[in-house]
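> could you work out the structure for the sequence below:
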Amino acid sequence: MTEKDFIPSEYTKLIAKGEVTWKSPSNIALVKYWGKEANQIPANPSISFTLDTCATTTKVTYKKLENKAQDFSFDLFFEGSLKEDFKPKIQTFFKRIEDYLPFLKNYHFKIETSNSFPHSSGIASSASGLSALALALMSLEKELNPDINEDYFIKKASFLARLGSGSAARSIEGDVVQWGNHEGTTNSSNLYAVKYPYKVHTNFKKYQDTILLVDKGQKEVSSTVGHNLMHGHPFSQQRFAQAHDNLTKLKEVFAEGDLKTFIEIVESEALTLHAMMMTSLPYFVLMKPNTLEIINKIWDFRKRTNTHVCFTLDAGANVHVLYPESEKEEIMQFIKDELVAFCQNGQYICDQIGFGAKKV
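Take a look at the predicted model:
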């Protein structure tokens, strides 16, 4: 599909008002997306586990205006409070998607959103938040044009979410989702994410993710700034090639249930992401001392116990501890005994693989 396929023809229905609620999860990338071109096109493909507990619930109430507005008309409430400081991001999102949802200026929207995780917890909420909003807007479009089928609905929701936040493209479906063109993956696209089309071994079913909140502060560098630092980066081309290679390797890893190679790829990807930030200009060190303490303790515990615990990182200090459900009891005890001490206020979140967004 091309961008033009997402520009609708005339709508067949008139809808005066209504409301819809979607709950959409966050996700954690295994092969990282880092670097982008214009219009939120990724510089390399990525693949992620969709999460379950960490999610955003967004209710959108809409009412048709008497006359088409000059600008977008909406109010945004976060956890019950009017949030004027969130509005510029939504304004930018609406501008980007207006060609694909031409009804946007015909309605006033009341957007009420809340997270299942603390807002200041250091968990990126853009993936869950913007995917939930994209789905709500797609629900209105389906009311205006009931002929929209489910496949188109899902693809366009991912396409729209991507224009708000790249990683949001991967939060529409689950449990393993890929975004970005990759010659080894059928129907992969830079425009939207796809449910991983190949075999995934039972070893990876109900995979666990315990998120250790090392630093709950504001991100030191925004994702947009971080992605832009890949332009002209001395190692960018090697990094992009590495991502393609790791995606190719994961096909066999997922099919065979090879946890050892899975760990090597996932940890290498996390450290490469941070290496890119440390070798850019300007450069950033996003890990904290406690991040490194946790990583070293995970390596030591894995060696001692022959378990399959590993870590991944986003562009920040928090640590996602990944492990198979079959080892949950032993590894959770290890986390409580040895890792929670390195979390800010001892805080962590227990999550696992989930199966995508749901209409509430």
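
> from here on, just use CA atoms for contacts and neighbour counts.
Noted.

> in terms of helices and strands, where is Val321?
strand 319-323 (DSSP states H and E).

> likewise Tyr198?
For Tyr198, there is no host helix or strand (DSSP H and E).

> returning to that earlier point: name the residues of the helix or strand following the strand holding Val321 that come out as buried.
Beyond strand 319-323 in the direction of the C-terminus, DSSP H and E gives the next helix or strand as helix 328-334. Going by neighbour count (16 or more other CA atoms under 10 Å), the buried part of helix 328-334 is 331-332.

> distance from helix 328-334 to the middle of the chain?
26 Å (CA atoms, centre = their mean, to the nearest Å).

> who's in contact with whichever helix or strand comes after it?
Next helix or strand after helix 328-334 toward the C-terminus (DSSP H and E): strand 348-352. Contact partners of strand 348-352, identified using CA atoms under 8 Å, 6 or more residues apart in numbering, comprise 51-54, 206-213, 340.

> repeat that for 10 Å
Applying CA atoms under 10 Å, 6 or more residues apart in numbering, the external contacts of strand 348-352 come out as 49-54, 117, 121, 123, 175, 205-214, 318-325, 332, 335-336, 339-340.

> of those, buried ones?
Among the contacts of strand 348-352, the ones that count as buried by 16+ other CA under 10 Å are 49-54, 121, 123, 175, 205-214, 318-325, 332, 335, 339-340.

> now show me the structure for the sequence below, then we'll compare the two:
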Amino acid sequence: MDIEKELNPSIDDKFFLKKASFIARLGSGSACRSTLGFFSVWGKSDCFDFASDLYAIKYPNKIHDIYKGICDTVLIVDKEKKDVSSSMGHHLMEGHSFANDRLTQVRLNFKNLKNALESGDYNMFIKVVELEALSLHAMMMSSDQSYILLKPNTIKIINIIWKYRKENNSKICFTLDAGANIHLIYPKKEYDSTQEFIRNELIKFCESGKFINDMIGIGPLKL
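Down below sits the predicted model:
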């Protein structure tokens, strides 16, 4: 897109980002959401008439300050290539017995997430994030050609997270990629305590003790 803009200086920032997201989506949904930074929306939604399946848009409404600097630590449970690719996984969702109910759940979860982001209801945020993660894997396990991408250590980590959150009144939660790895999502103010939690209780369940510390970003930068 940068080359295109050099050849056509009339391209404005809005079009630049929209097309960059569109092109990135041809590679992956995760990529198309990462071209904007901070929070974005990808996919048609009753909440935002201008949202699209073709590209992501910046989240248009004000987000509560509690989510600023939110952290994401990826726990590497399994580094091996997935047995079922994301493309094949999407294919198996076609004609799934629970597909319609899942779409209904997604719409409700998105509305609840929108409200949580704007009001600062962090408990609702946790509920939606974890429900979406577990629902995704439940659909995989109940598809026509069922498959399980979670590993035993994934389940162990989830149970430890739930126990830790309850005992420490923490705002830590988890989501899952389409595989065995866990993303720990938590406020910046809990960074130090979460790092201690990881090293004391979770690192032993990570392959070769590997994990990646990250946080919400501002989007891609030109090299």
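
> about what we covered before: with structure 2 overlaid, report how far the strand holding Val321 of structure 1 is off on average.
Comparison of strand 319-323 of structure 1 with structure 2 after fitting gives an average deviation of 0.6 Å (mean CA distance after the TM-score superposition for structure 1).

> which residues in structure 2 does that strand align to?
Strand 319-323 of structure 1 corresponds to residues 182-186 in structure 2, going by TM-score structural alignment.

> residue range in structure 2 corresponding to the longest strand that structure 1 contains, please.
The longest strand of structure 1 (DSSP state E) is strand 46-64. On structure 2, no counterpart of strand 46-64 of structure 1 exists by TM-score structural alignment.

> and the helices in structure 2?
All helices of structure 2, identified by DSSP state H, fall at 2-7, 13-25, 29-33, 86-93, 99-119, 122-141, 152-168, 191-197.

> which strands and helices sit next to the last one?
The helices and strands touching helix 191-197 of structure 2, judged by 3 or more CA pairs under 10 Å, 6 or more residues apart in numbering; DSSP states H and E, are strand 71-75, helix 152-168, strand 182-186.

> ok, how many other residues are close to the residue mapped onto Phe125 of structure 2 from structure 1?
Aligned counterpart of Phe125 of structure 2 in structure 1: Phe262 (TM-score structural alignment). Residues near Phe262 of structure 1, counting by other CA atoms under 10 Å, number 21.

> wait, Phe262 of structure 1 sits on Ala255?
No. Taking contacts as CA atoms under 10 Å, Phe262 of structure 1 lies outside contact range of Ala255: 11.2 Å.

> list residues touching both of the two?
With contacts defined as CA under 10 Å, 6+ apart, the residues shared by Phe262 of structure 1 and Ala255 are Phe204.

> related to what we said a few turns ago, name the nearest residue to the match of Phe125 of structure 2, ignoring sequence neighbours.
For Phe262 of structure 1, ignoring the flanking residues on the chain, the nearest one in space by CA to CA, 6 or more residues apart in numbering is Val253 at 6.3 Å.

> contact partners for the one you found?
Contacts for Val253 of structure 1 (CA under 10 Å, 6+ apart) come out as 199-201, 247, 259-262, 265.

> tell me the spacing between Lys127 of structure 2 and Ala133 of structure 2.
Using CA to CA, to the nearest Å, Lys127 of structure 2 is found at 10 Å from Ala133 of structure 2.

> who touches both of those two?
Any residue near both Lys127 of structure 2 and Ala133 by CA under 10 Å, 6+ apart counts here, and that gives Phe174.

> quick check: which of the helices of structure 2 is buried the most?
With neighbours taken as mean count of other CA atoms under 10 Å, these reach their highest mean count in helix 29-33, at a mean of 19.

> what's the mean deviation for that helix versus structure 1?
Mean deviation of helix 29-33 of structure 2 from its aligned counterpart in structure 1 after superposition (mean CA distance after the TM-score superposition for structure 1): 1.8 Å.
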